[in-house]
Every structure is written in structure tokens, then in C-alpha cells.
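# sequence first, predicted coordinates after that:
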Amino acid sequence: MFITVRYGANCREMVNLQCRVLILTAHMKSKCQCRPDDCIDLLDETGTLMNLSKVENPASEFASKYLRERERYILIRIIRGESSEATCYESLLENLGKHHPDLADRLQQLSANAQMRHQWRRGSLQRRAQPLTSTPARPRPTSQSKKSSEFKGTPR
């Protein structure tokens, strides 16, 4: 059971799926010369993010649980902003647009969606923090006051 991971200047690495997620990501970090504290993940050729970076216990979970045998994946770096929602996805395969134009667009969408979620949450928090400055509502006529106005001959 293996997968092919593409990165760098069109480099390919065959990886055994019968290993822990932690081992797979550490191996790929060393191959593509990432820093140990970089967050990496895989994107399949349909544009689906595999979310290996969100595996709860990567030291005990096998990669075969999350990845499909004989598939090809693109190595990506996840760059998180100040908050966990502000996220940017960067391809570690050079010239991704040349090899996979749809995947380059997909990475931009993923990054934009993460930023939009962050801005929406930040904006909604700001809206909640602002005091309400609306005009008081007019009292609605009750059924009793409607009936009395009908008898007086006044329009509603």
C-alpha cells in the first residue's frame, strides 16, 4: 500500500501507507526541506484537503485510515494567521498552475474561504459588542383598541 506525493520541482515520493501520520508528515517535511514546526498537509487531485494536520493523535493513527492507496497527492503548507481561522494554503509543488490549474484555483478558494470565515466571525463579534442604538418601537394596537377605533368611526 503506497501513495505518490508530488512536491518541489516536480519531485515525486512514494510513501508507504502502513505508517503513522506523524511519521509520514515528518518524512515529507525532511524531503521537501520544510522547517520542523511547519504545518503540512496533502491535497488530492480532485482538490480535497486530506486534513492530516487535524488528526487528533497522529502518533498512533495510521495514514491508511485517511489516504487512499495508489492515489497521487500534492504536498501543501498551511500557514495559520493570528487566529486559527485565518489560514492560507500554499502548494509545495512548484508551478502547480502549470501541472494542475484546477488545484491552484482550489487552493486559492480554500485560502479565501478561511479568510472570509475569519472576517465574518470577527465582524459578528464586533457587531455584538456595539450597543444597540435603535428607536423605540411603537406600541402595537391590541384587539381591544382596534375594536374601539372601529366603533368610533376612525380609520385604522
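Looks like it arrived, so ask away.
# make it CA atoms for all contacts and neighbour counts henceforth
Will do.
# how about the strands in this protein?
Here the chain has its strands, by DSSP state E, at 2-7, 11-16, 39-44, 72-80, 87-91.
# to His100, which of the ones you listed lies closest?
Nearest to His100 among these is strand 72-80 (9.8 Å), distances taken as Cα to Cα.
# quick check: angle from the closest one to strand 39-44?
Here the directions of strand 72-80 and strand 39-44 differ by 140 degrees (axes from the mean of the first three to the mean of the last three Cα atoms, to 10 degrees).
# could you dump the strands of the chain into TSV with distance to Leu110 added?
Converted to TSV, the strands of the chain look like this (distance: least, Cα to Cα, whole Å):
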stretch	distance to Leu110
strand 2-7	19
strand 11-16	24
strand 39-44	11
strand 72-80	11
strand 87-91	7
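# one more to weigh against that first structure:
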Amino acid sequence: MFVTVLFGESKMELFNINCQLIHFVHNLKERCGVDMKDCVDLMNRSGAVVNLESKPLSLELASSLLAERQHYVLVQVCRNDDDGSLKYVSLLQSVSPCHQEVKELLRRLCNPGLDGDKKVNGLRRARTQKRVSTSQN
């Protein structure tokens, strides 16, 4: 039972998921060159985060959270000191041509407010233009 983790400059590594989460996360950080103090997580192909950070010392098997033979993207988890919200930073710097669908999922995960801002700004512009055209008549 294994998973493939994408990280760095289009690098990928195979990881055994038939082990305890505490050992899986330690091995993940070690082999991917992440500082042991940093909090990391994995994003699957549908854009969902596995939530490894909620169980850093768990003795559960990694296979209870990860689906075998799947690809995951390594992300760093940063906690906002002001409101305690989580922010995700992709540790995959460049996406290879065979993983292009991951690019959009990472953009949404790492910048969640951008899509909403575009819609709100577009609605504001439409209302403003409507008011201007109405007042001119």
C-alpha cells in the first residue's frame, strides 16, 4: 500500500501508508526536505485536504486517511495569529504537464478568497453601471 506525493520542482516520492501516522508524517517531512517543526498536510486530486495537522501524534494507520495508489500534493499549513484561521502554502513549485489539473486546485486552496472577490467586484461594477445609465435617462 503506497501513495505518491508531489512536491518541489515537479518531484514525486512513493510513501508506504501501512504505518502509523506519526511515522508517516515524520518520514514525509524528512524525505521532502521540510523542517520538522513545520506543519504539513496533503491535498488530494479533488482539492480536499487530508487534515494530517489535526492528528500529528496519532497512532492510527496512515491508510485510514489516505487512499492507496493515489497522488497527493504536499502543502504547508500556517495558522493566522489574529483569528486562528488556517492558510495553505503549496510546496509544489512547478506543476508537470501531466498534472495540470492540480494547478487550479492549488490556486483555490492557497487563495480561497480570490474567486469570491472577483464575483463581488463584478456585481458592484454591474450595479454601478446600471445606476449611471438609469440616472442619465
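On my side now, so go ahead. Values in this document were obtained by computation on a predicted structure and should not be read as measured data.
# where does the TM-score land?
Here the TM-score for the pair of chains, by TM-score structural alignment, normalised by the length of structure 2, is 0.70; 113 aligned residues with a Cα RMSD of 2.3 Å.
# export the strands of structure 1 to CSV and tack on distance to Leu125 of structure 1 and mean neighbour count?
CSV is the format used below for the strands of structure 1 (distance: least, Cα to Cα, whole Å; neighbours: other Cα atoms under 10 Å):
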stretch, distance to Leu125 of structure 1, mean neighbour count
strand 2-7, 39, 20
strand 11-16, 44, 15
strand 39-44, 28, 21
strand 72-80, 20, 20
strand 87-91, 19, 21
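# tell me which of those strands lies nearest to Ser148 of structure 1.
Proximity to Ser148 of structure 1 (Cα to Cα) singles out strand 87-91 among the strands of structure 1, at 62.3 Å.
# now do that closest one and strand 2-7, the angle between them.
Relative orientation of strand 87-91 of structure 1 versus strand 2-7 (the same axes, to 10 degrees): 100 degrees.
# please name every helix or strand in contact with strand 87-91 of structure 1.
Judged by 3 or more Cα pairs under 8 Å, 6 or more residues apart in numbering; DSSP states H and E, strand 87-91 of structure 1 is in contact with strand 72-80, helix 101-129.
# quick one: map Glu53 of structure 2 onto structure 1.
Correspondence of Glu53 of structure 2 to structure 1, assessed by TM-score structural alignment: Ser53.
# ok, now which ones touch its match?
For Ser53 of structure 1, the contact set (Cα atoms under 8 Å, 6 or more residues apart in numbering) comprises 39-41.
# and it, how close does it get to Tyr7 of structure 1?
17 Å (Cα to Cα, to the nearest Å).
# likewise Leu125 of structure 1?
Distance from Leu125 of structure 1 to Tyr7 of structure 1, by Cα to Cα: 39 Å.
# hmm, Arg72 of structure 1 is touching Asp44, no?
Yes - using Cα atoms under 8 Å, Arg72 of structure 1 is in contact with Asp44, at 6.4 Å.
# which residues are common contacts for the two?
With Cα under 8 Å, 6+ apart applied, the contact sets of Arg72 of structure 1 and Asp44 do not overlap.
# from the centroid of structure 1, which residue is nearest?
In structure 1, the centroid-proximal residue (Cα atoms, centre = their mean) is Ala114; its distance is 5.0 Å.
# now for Thr25 of structure 1, how many residues are close by?
21 (other Cα atoms under 10 Å).
# show the contacting residues for it.
40-41.
# show me what it aligns to in structure 2.
Per TM-score structural alignment, Thr25 of structure 1 is aligned with Val25.
# state the distance from that match to Leu66 of structure 2.
Val25 of structure 2 is 12 Å from Leu66 of structure 2, by Cα to Cα.
# please apply the same query to Leu91 of structure 2.
Using Cα to Cα, Leu91 of structure 2 is found at 19 Å from Leu66 of structure 2.
# do Leu74 of structure 2 as well
Note on Leu74 of structure 2: its distance to Leu66 of structure 2, by Cα to Cα, is 13 Å.
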